[in-house]
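Enquirer: just the structure for this:
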Amino acid sequence: MKKEPVNSVSAMSGDPSLLRRLNAAAALRVLRERDEITVPELATLIGVSRPTAQDLTAQLLREGRLVELTPGSGSVGRPARRFRFRAEAAHVLGVDIGAHKILVHAADLLGRTVATQRVAVTPELPAALRLDAVREAIAGCLAQPAAAHVRPLATGVGTSGMVDAAGRVVESDSLPQWTGLDLTRELAGPAHGPVVVGNDIQLATLAECTGGVSVGTGDCVYLYVGNRLGIGLWLRGELHRGHRGAAGEMVAGDGWERCYQRLLDWFAGHEGADRPTRENAARAVVTAAAAGDGGARYTLRAFAEALADSLARHVAVLDPQSVVLGGGISRAGALLSEPFAARLGALCPYRPTVQTSVLGEESTAIGAARLALEHIDHAAQKSPTL
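Expert: The predicted model follows:
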């Protein structure tokens, strides 16, 4: 079957500068997906003439976005000129603002991490001090030797709660004094470019479906299983944020609250006088189950099955190809995923593939960097020079 061009705009009429911008954007998308490319290959993939593709490569070379590769030895005749995308030409930042940590990733234009910085915080920290910790973490990341040449074009931020399109936290019950904060404004600064903000679970979903275990999947449900539950939706190859950015929010009545009661009950009977919380109960059960404790394994299985019960309606309605388990409790691996998958398969018309995240606690920061890259792409299509 013949593959369609990524974006055929050569036959369009209208503003020539618009055509150049669209062609350049299409070329950059293709170049990012390949280790190297020739002019004829680029022309075919984006649906333009060879002279247009030659002009595009010349333009992108001038702008420092391409590198011409040295021809290989041993070829007969004049070798074709080959190019690669210059991912190191610029960088973005991805920031995860959590209850227990601030995590910052500096990434190149392919989303590859070049430096990280982590700052520990507490759930009770006031908003002003948490914002100070974010600024400290960003400065610490940029001060590392690996980030010596990093001058971020944009910064993506992931945070708990519902976040609107302007970067304001509409509602958050996880972080004190967080509801109503305009993070785009609070974190704006010339040192790290424009700031774009998203929900942490949605950005973890973006990371998993563009660079994790679910790459290439058209429809995926990401389930964050930590000291809280959260759902992220990847539909038709795109992150689904919802009309007001609240897609995937868990609501009372889904039954998910009952899942954690099993962990709390086990903890209360095995961990002495410590007050059970979702966080310490989950950690204790996962640790004991991994060590072979039969009671902990039974509890984790019951938790997994109850989790599947609460998610089954979402999965049945969406009919995704895969479900990805992330968050701290997902570290239990097969002890969680296997009973979860079996129960989900028994409840749903079609059983999705169930996978465990490979990105772990890095997923939101990685997804935030991807969000910043998306922002750059959109800006590039509007730029008079692209």
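Enquirer: all contacts plus neighbour counts: C-alpha atoms, from now on.
Expert: Will do.
Enquirer: and residue 169, that's in a strand?
Expert: Yes. Assignment of residue 169 by DSSP: H, G, I helix; E, B strand; the rest coil places it within a strand.
Enquirer: for it, which non-adjacent residue is spatially closest?
Expert: In this structure, residue 169 finds its nearest non-sequential neighbour in residue 163, 4.5 Å apart by CA to CA, 6 or more residues apart in numbering.
Enquirer: from memory that neighbour sits against residue 171, does it?
Expert: Yes. With contact defined as CA atoms under 8 Å, residue 163 reaches residue 171; the gap is 7.5 Å.
Enquirer: okay, these two: which has more neighbours?
Expert: residue 163 (27 against 17; other CA atoms under 10 Å).
Enquirer: might you report the residue contacts of the more buried one?
Expert: 169-171, 197-199, 245-246 (CA atoms under 8 Å, 6 or more residues apart in numbering).
Enquirer: one more time with 6 Å
Expert: 169-170, 198-199 (CA atoms under 6 Å, 6 or more residues apart in numbering).
Enquirer: and this one, please, so the two structures can be compared:
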Amino acid sequence: MAGTGTDLNRLRELNSLSIVRALRGNPPSTVTELSARTGLSRPSADVMVKALVADGWATVVEPAANSVVGRPARRYQFRADAGHVLGIDVGGHKILAMLADLDGTVVHSTRVAVTPDADPASRLAAMDTVIANCLAETGFSGDDLWAITVGVTGPVDETGRTTLFTPLPGWTSVNPAEHLAARFDAPIRVENDCKLAAVAERWHGVAQDADDIVYLLAGIRTGAGLIIDGTLRRGYGGAAGEIGALRQVRWLGAPAHLQNCPGLPESVAPDDAAAWVFSAARDGDKAAKAAVRRYVRDLAVGAAALVLTLDPHVVVVGGGYSRSADIILEPLERELQRLCLRVPEIRASTLADEGVALGALRLALDEVDARLFTTSLPAPLAPPAG
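Expert: Now for the predicted structure:
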């Protein structure tokens, strides 16, 4: 029985989506290659990709000037610059914004320093400044943003607030999504920073080969992000992984072992105490080595609870203290061997302080994928001139 016009239109749309998925993340491709990847006939793939070029989703890549043998096959490439997403890390000491195209390539990043005791108005103003600078320095406007994700400290509920707790002064009263929605039409999502860092490790970090991941934030603050079967776990109220709230886990006081190390010079600021202790421990200082052991012992209690509960493939140690992984990882593994039935691989993050913003980008891209590349494919907005 012949299909209706609506059926045919839907079939064309699904075939276009198949071509887009075959183009994204791949080098420029010929029609023959696209046909093989999608299962479409070569004539159908040819029609679909030409329509995508006309609609602005793909471009033709001209053959190299030195192509002299016959007429080279025309190649096509997904137009990743058709739209952009923004990931923002609103932290205690900094606010970092990263702008990426639809392939996830970071095209620009901007940051400003903030003080840990900054009030909500000051922190929001700093966030607005970072976003404005990021757009101005790239020549984009708010209309060029297709999705925005903001990472904040503390468990995030379904409204985007951190109502349970957060170390950011007054931040429980702030709704970042509502604040940004007054200026941007793009979908806005707010998520916990540890959870975003876990997402970043699986996307661009040291856990790209793993589907079950425990991310440990090791720093002045201790936290965790969980990925199970490749999916970020938020929990019913957004508090999954917040076992540090249980005092018996000993995460709340773990950094104090480093900050109160005997022999720590008075001239060393509290934020720099851990770096001094790790350096002294490398040099063999007995008090520093003992402080590191006590810190790792407390860190391992919560880590072991998560490992025994989830049996992950990988434990990733991130946060500021991960820069001293050479001091932390080996004693942490020994503690886990003592406490756990099976010890997963323990790896140090290599994303420095960009993990939260990168994870925010990934979630923003997921929003675009779900909205545009799953069930429908409207024509993209024209990119800015130049």
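Enquirer: mind checking the TM-score on these two?
Expert: Once superposed, the chains reach a TM-score of 0.85 (TM-score structural alignment, normalised by the length of structure 1), with 368 aligned residues with a CA RMSD of 2.7 Å.
Enquirer: just to revisit the earlier point, name the element the alignment partner in structure 2 of the residue nearest to residue 169 of structure 1 belongs to?
Expert: Counting by TM-score structural alignment, residue 163 of structure 1 lines up with residue 156 in structure 2. According to DSSP states H and E, residue 156 of structure 2 maps onto no helix or strand at all.
Enquirer: what's the longest helix anywhere in structure 1 packed up against?
Expert: Scanning structure 1 for the helix with the most residues, using DSSP state H, yields helix 294-318. Applying 3 or more CA pairs under 6 Å, 6 or more residues apart in numbering; DSSP states H and E, we find helix 294-318 of structure 1 packed against helix 256-270, helix 278-290, helix 334-347.
Enquirer: re the thing from before, ok, the residue nearest to residue 169 of structure 1 to residue 201 of structure 1 distance?
Expert: 11 Å (CA to CA, to the nearest Å).
Enquirer: same check on residue 69 of structure 1?
Expert: 39 Å.
Enquirer: which of those two has more neighbours?
Expert: The neighbour count for residue 69 of structure 1 versus residue 201, taken as other CA under 10 Å, is higher for residue 201 (28 against 12).
Enquirer: still on that earlier bit, corresponding residues in structure 2 for whichever helix or strand comes after the longest helix of structure 1?
Expert: Next in sequence after helix 294-318 of structure 1, counting helices and strands by DSSP H and E, comes strand 322-326. Mapping strand 322-326 of structure 1 onto structure 2 (TM-score structural alignment) gives residues 314-318.
Enquirer: how big's the offset between the matching stretch and structure 1?
Expert: Stretch 314-318 of structure 2, aligned to structure 1 and superposed, deviates on average by 0.7 Å (mean CA distance after the TM-score superposition for structure 1).
Enquirer: for that stretch, which positions count as buried?
Expert: Buried residues in stretch 314-318 of structure 2, counting neighbours by 16 or more other CA atoms under 10 Å, are found at 314-318.
Enquirer: which residues sit against that stretch?
Expert: 213-218, 344-349.
Enquirer: are any of those residues buried, and if so which?
Expert: Among the contacts of stretch 314-318 of structure 2, those classed as buried by neighbour count (16+ other CA under 10 Å) are 213-218, 344, 346-349.
Enquirer: any chance of those in JSON lines, with secondary structure and distance to residue 254 of structure 2 too?
Expert: As requested, these are exported to JSON lines (DSSP: H, G, I helix; E, B strand; the rest coil; distance: CA to CA, whole Å):
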{"residue": "213", "secondary structure": "strand", "distance to residue 254 of structure 2": "22"}
{"residue": "214", "secondary structure": "strand", "distance to residue 254 of structure 2": "18"}
{"residue": "215", "secondary structure": "strand", "distance to residue 254 of structure 2": "17"}
{"residue": "216", "secondary structure": "strand", "distance to residue 254 of structure 2": "13"}
{"residue": "217", "secondary structure": "strand", "distance to residue 254 of structure 2": "12"}
{"residue": "218", "secondary structure": "coil", "distance to residue 254 of structure 2": "10"}
{"residue": "344", "secondary structure": "coil", "distance to residue 254 of structure 2": "22"}
{"residue": "346", "secondary structure": "strand", "distance to residue 254 of structure 2": "19"}
{"residue": "347", "secondary structure": "strand", "distance to residue 254 of structure 2": "20"}
{"residue": "348", "secondary structure": "strand", "distance to residue 254 of structure 2": "19"}
{"residue": "349", "secondary structure": "coil", "distance to residue 254 of structure 2": "20"}
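Enquirer: reformat the residues you listed as CSV; add distance to residue 87 of structure 2.
Expert: Below are these laid out as CSV (distance: CA to CA, whole Å):
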residue, distance to residue 87 of structure 2
213, 22
214, 22
215, 19
216, 21
217, 19
218, 22
344, 30
346, 27
347, 25
348, 23
349, 19
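Enquirer: what about the helices in structure 2?
Expert: Using DSSP H, the helices of structure 2 run over 5-23, 31-38, 42-55, 120-138, 176-181, 193-204, 256-259, 273-282, 286-310, 325-339, 355-372.
Enquirer: turn those into a markdown table, including distance to residue 150 of structure 2.
Expert: Output for these, formatted as a markdown table (distance: least, CA to CA, whole Å):
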| stretch | distance to residue 150 of structure 2 |
| --- | --- |
| helix 5-23 | 26 |
| helix 31-38 | 35 |
| helix 42-55 | 31 |
| helix 120-138 | 10 |
| helix 176-181 | 8 |
| helix 193-204 | 9 |
| helix 256-259 | 29 |
| helix 273-282 | 28 |
| helix 286-310 | 26 |
| helix 325-339 | 28 |
| helix 355-372 | 6 |
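Enquirer: and those: which comes nearest residue 112 of structure 2?
Expert: Shortest separation from residue 112 of structure 2 across the helices of structure 2 is recorded for helix 120-138, at 6.7 Å, computed as CA to CA.
Enquirer: which residues are contacting the closest one?
Expert: Helix 120-138 of structure 2 has contacts (CA under 6 Å, 6+ apart) with 110, 141, 170-171.
Enquirer: most neighbours among those, which one is it?
Expert: That'd be residue 171 among these, by other CA under 10 Å, with 23 neighbours.
Enquirer: next one: it relative to residue 106 of structure 2, how far apart?
Expert: Per CA to CA, residue 171 of structure 2 is found 28 Å from residue 106 of structure 2.
Enquirer: can you check residue 47 of structure 2 too?
Expert: Counting by CA to CA, the gap from residue 47 of structure 2 to residue 106 of structure 2 is 32 Å.
Enquirer: so what corresponds to residue 239 of structure 1 in structure 2?
Expert: By TM-score structural alignment, residue 239 of structure 1 lines up with residue 232.
Enquirer: residues touching the residue nearest to the spatial centre of structure 2, list them.
Expert: Centroid check for structure 2 by CA atoms, centre = their mean gives residue 359 as the closest residue, at 0.6 Å. By CA under 6 Å, 6+ apart, the contact list for residue 359 of structure 2 reads 196-197, 199-200.
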